[in-house]
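**Q** this is a predicted model, with the sequence first.
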Amino acid sequence: MDFSIASILALDGVTNGAVYALLATATVLLFAVTRVIFIPQGEFVAFGALTLALLQTGQVPGTVWLLLIMAVLVALTTLVQGLRQGRPTTLLLREAGLTLAVPVAVSALAITVAPMQLPLVAQALLTLAIVTPLGGLTYRLAYESLADATVLVLLIVSVGVHFALLGLGLLFFGAEGFRNPSFWDERFAAGPLMLSGQTIIIFLASAALIVMLWLFFERSLYGKALRATAVNRLGARLMGISTVQAGRLSFTMAAFIGALSGLLIGPTTTVFYDSGFLIGLKGFVAAVFAGLSSYPLALVGAMGVGLLESFGSFWASSFKEVIVFTSILPVLLWRSLRDPHHEED
């Protein structure tokens, strides 16, 4: 291996690492706020890429119908639970209407404009609008009633949600893979490296989102509320912070991050309905490097995963996935020795 090959592999690793950093950040966010190890994070990646692919063909993507179905289920669940608790019918209908408002509006817009072959950027924005609400709806359907359950129970629920979304992905998108057009087709030479416009967009979008997340958590009231919930859920409740709203917001943000990641990687690889699982799992490995608690360490871990995958594919392409996932074992051993396990109450 000479310097030029190493440079190319490093660029590829850092590019992939930028996407893994977004997914690792979402994983850390969800675990910190809700204690959910969200295995289906990768499904949002696949949904984002495949939704844009179908919009490119002028079809209404299956995520539109999934959004409507989930919104109706959440609205019905809200009504049934509210009636059992004896809450006023008017208030329940208003809450159900608010639940349906955004999904119905977004779905109606998508059904109307899908055959119009909008510009790529407009289709990307529409994709984000379709996939992002799925996060909050998923939390309300699967996790909200179990918010105080143990981490193990929440993990088991995540496995079930993963298989459910995987099956729905196959139903709505089929087994065929799609590859999206690049957002920027220019190419730039930098010594032995050839930078594509899409690579630059991945770097810029990832950096911009990470900075925006930092500003959100440091400067905004909602961000500080999420941080308070992550530190102490009971204390946050006593201070008047709604942990329910915190969970919904964090899942919505995770869905947005996943959908954006799907848009970024769509032009670089062929995406299938089940492609998101491995991508999300690599983001999870990066989050484990950070102890599921530190955003900066998640970024460092993601870069390490990207570089390990890139160089591993050069030395042993058949075992690159094995190399990446095996790397988690010494990290887990080190953390286990450093922080001894205590029995959960």
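**A** Looks like it came in fine.
**Q** can we go C-alpha only for contacts and neighbour counts from here?
**A** OK.
**Q** how about the helices in the stretch 151-300 of the chain?
**A** Counting by DSSP state H, counting those that start in this stretch, the stretch 151-300 of the chain has helices at residues 151-173, 197-219, 221-231, 233-238, 243-265, 275-289, 295-315.
**Q** determine the set of other helices and strands touching the first one.
**A** Applying 3 or more Cα pairs under 8 Å, 6 or more residues apart in numbering; DSSP states H and E, one finds that helix 151-173 makes contact with helix 41-56, helix 62-84.
**Q** winner for burial among the ones you listed?
**A** Taking mean count of other Cα atoms under 10 Å as the contact definition, the stretch among the helices and strands packed on helix 151-173 with the greatest mean neighbour count is helix 41-56, which reaches a mean of 28.
**Q** which strands and helices sit next to that helix?
**A** helix 3-34, helix 62-84, helix 120-138, helix 151-173, helix 243-265, helix 275-289.
**Q** which residues touch T138?
**A** Shown in contact with T138 (Cα atoms under 8 Å, 6 or more residues apart in numbering): 70, 251.
**Q** below is an additional structure, to be compared with the one above:
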Amino acid sequence: MDLSIAAILSLDGAANGAVYALLALATVLVFLVTRIIFIPQGEFVAYGALTFAALHAQQTPGVLWLLLSLAILAGVVECGEMMRRRQPAKRVALQVLGLVWPPLLVCAAVLAVTPTPSMVLQGILAVALVTALGPLIYRLAYQRLADASVLVLLIVSVGVHFALTGLGLYFFGPEGSRNPTFWDAEFATGAVTWSGQTLITFAVMAVIMAALYYFFERTLQGKALRATAVNRLGARLMGISTQGAGKQALTLAAFIGAMSGLLIGSTTTMFYDSGFLIGLKGFVAAIVGGLASYPLAALGALFVGVLESFGSFWASSFKEVIVFTLILPILFWRSLGQLHNDEEE
């Protein structure tokens, strides 16, 4: 291996690592706010890529029907709790409809009025539709168990993962798709060629990280999420809704996952179950940060991407093994520096 090949592999690994960094940030965010180890994060990636592929092929994406079904189910659950607590039905109905109908109406209007919308508009619609899944999934799967142990929430996450994978097979089918790039330009720097899609990937990662920093440091909702992450009971005593914080966390996670699907869908063929391995690599990066540090998680993701790239060059059949084996020494090292506590706080 010479320096030119090493530079090419490093660039390719950094591009994939940028996507893993976004998923790692989403994983850390959800865990800090809700204590949920959110295994289905990768399903948002697959849904985003496949929804964009359906819109690009001028087909009605199956996620529309999934959204409608989840909205109806969430409405039934809300009505049942409303009857038990004797709360007004109008406010609950407006909350449920406000989560789903805007992206549904926008998508229906664009599909009906514009025969050939631009790729950018298709990408925005795909992200909007997948993002709307986040709060509905939290409402149906996690809200009633918000105070359960981390182990119980992990088991629920496994169930949600299998449910979303099965629904993905039903709504999108077994066929894979590889989406077109948003920018076909290429820029040569010595032996390294920068594609336009790679530059977009780095730009999106930087923008999302900057937006998250501004959100958590400068906005009231972001500070409420930080307070919930620090102390859930204290946040409740200060009037912060931990249920609302959980919905916001999964909304952000769904948005980040959908954006990641648009970025990675042009570099690899995406199937209904492709998101699982992608999400696991983001989870490995989150483990590098101890599920607590955003900067360390981002750096860990870049390292995972570069390690995967070089591993595929030297032993392509074992690249997944190489990446996932990385988690073992990290967990061992972290276990040495932390005291064991039998009782969960």
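**A** Looks like it arrived, so ask away. Nothing here was measured: the structure is a model prediction, and the numbers come from that model.
**Q** need the TM-score from the superposition.
**A** Here the TM-score for the pair of chains, by TM-score structural alignment, normalised by the length of structure 1, is 0.97; 342 aligned residues with a Cα RMSD of 1.0 Å.
**Q** hang on, the earlier thing: out of the helices of the stretch 151-300 of structure 1, which comes closest to A10 of structure 1?
**A** Of all the helices of the stretch 151-300 of structure 1, helix 295-315 sits nearest to A10 of structure 1, with 6.1 Å by Cα to Cα.
**Q** next secondary structure element downstream of the closest one?
**A** Moving toward the C-terminus from helix 295-315 of structure 1, the next helix or strand (DSSP states H and E) is helix 320-326.
**Q** what residues sit buried inside that following helix?
**A** By neighbour count on 16 or more other Cα atoms under 10 Å, the buried set for helix 320-326 of structure 1 is 320-321, 323-324.
**Q** can you check stretch 306-314 of structure 1 too?
**A** Within stretch 306-314 of structure 1, the residues scored as buried using 16+ other Cα under 10 Å are 306-313.
**Q** now do stretch 121-132 of structure 1
**A** By neighbour count with 16+ other Cα under 10 Å, stretch 121-132 of structure 1 contains the buried residues 123-124, 126-132.
**Q** which residue in structure 1 aligns with S260 of structure 2?
**A** In structure 1, the position corresponding to S260 of structure 2 is occupied by S261, as judged by TM-score structural alignment.
**Q** residues contacting that match?
**A** Contacts here follow Cα under 8 Å, 6+ apart; on that basis S261 of structure 1 touches 19, 22-23, 45, 48.
**Q** next, format the residues you listed as CSV and append distance to P115 of structure 1.
**A** Written out in CSV, the entries for those read as follows (distance: Cα to Cα, whole Å):
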residue, distance to P115 of structure 1
V19, 30
L22, 31
L23, 31
V45, 23
G48, 18
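**Q** ok, of these, which one's closest to L166 of structure 1?
**A** The shortest gap between L166 of structure 1 and any of those belongs to V45, at 11.8 Å (Cα to Cα).
**Q** list the single closest residue to the closest one in space, sequence neighbours excluded.
**A** By the measure of Cα to Cα, 6 or more residues apart in numbering, the closest residue to V45 of structure 1 outside its immediate chain neighbours is G262, 4.2 Å from it.
**Q** around that neighbour, how many other residues sit close by?
**A** By other Cα atoms under 10 Å, 29 other residues sit near G262 of structure 1.
**Q** please apply the same query to G337 of structure 2.
**A** 8.
**Q** show me the contacts for it.
**A** Neighbouring residues of G337 of structure 2 by Cα under 8 Å, 6+ apart: there are none.
**Q** please tell me how far stretch 262-276 of structure 2 is from the chain's geometric centre.
**A** Once both centres are worked out by Cα atoms, centre = their mean, to the nearest Å, stretch 262-276 of structure 2 turns out to sit 13 Å from its chain's centre.
**Q** oh sorry, the question was meant for stretch 111-128 of structure 1
**A** Distance, stretch centre to chain centre, for stretch 111-128 of structure 1: 21 Å (Cα atoms, centre = their mean).
**Q** stretch 280-290 of structure 1 too?
**A** For stretch 280-290 of structure 1, the distance between its averaged C-alpha position and the chain's averaged C-alpha position is 12 Å (Cα atoms, centre = their mean).
**Q** same question, stretch 136-152 of structure 1
**A** The gap between the average C-alpha position of stretch 136-152 of structure 1 and the chain average comes to 16 Å, counting by Cα atoms, centre = their mean.
**Q** same thing with stretch 333-345 of structure 2?
**A** Taking Cα atoms, centre = their mean, one finds the center of stretch 333-345 of structure 2 at 28 Å from the center of the full chain.
**Q** contact partners for the equivalent of L125 of structure 2 over in structure 1?
**A** In structure 1, the residue matched to L125 of structure 2 (TM-score structural alignment) is L126. Taking Cα under 8 Å, 6+ apart, we find L126 of structure 1 in contact with A110.
**Q** cool, and A301 of structure 2?
**A** Under the criterion of Cα under 8 Å, 6+ apart, the contact partners of A301 of structure 2 comprise 17-18, 20-21, 24, 281-282, 284-286.
**Q** now swap in E309 of structure 1 and tell me
**A** Neighbour list for E309 of structure 1: 13, 320-321, 323-324 [criterion: Cα under 8 Å, 6+ apart].
**Q** mind putting the residues you listed in TSV, distance to L100 of structure 1 included?
**A** Rendered in TSV, the data for the contacts of E309 of structure 1 read as follows (distance: Cα to Cα, whole Å):
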residue	distance to L100 of structure 1
G13	41
K320	44
E321	41
I323	45
V324	41
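**Q** looking at structure 2, which of those hold up?
**A** Checking the contacts of E309 of structure 1 against structure 2 (both residues aligned by TM-score structural alignment, their matches' Cα atoms under 8 Å), the contacts still present are 13, 320-321, 323-324.
**Q** which one of those residues is nearest I5 of structure 1?
**A** Using Cα to Cα, G13 is the member of the kept ones among the contacts of E309 of structure 1 that lies nearest I5 of structure 1, at 12.2 Å.
**Q** what about that closest one, how many neighbours?
**A** Other residues lying near G13 of structure 1 total 21 when counted by other Cα under 10 Å.
**Q** same question, the one 5 residues further on
**A** One way to gauge burial is a neighbour count; for A18 of structure 1, by other Cα under 10 Å, it gives 24.
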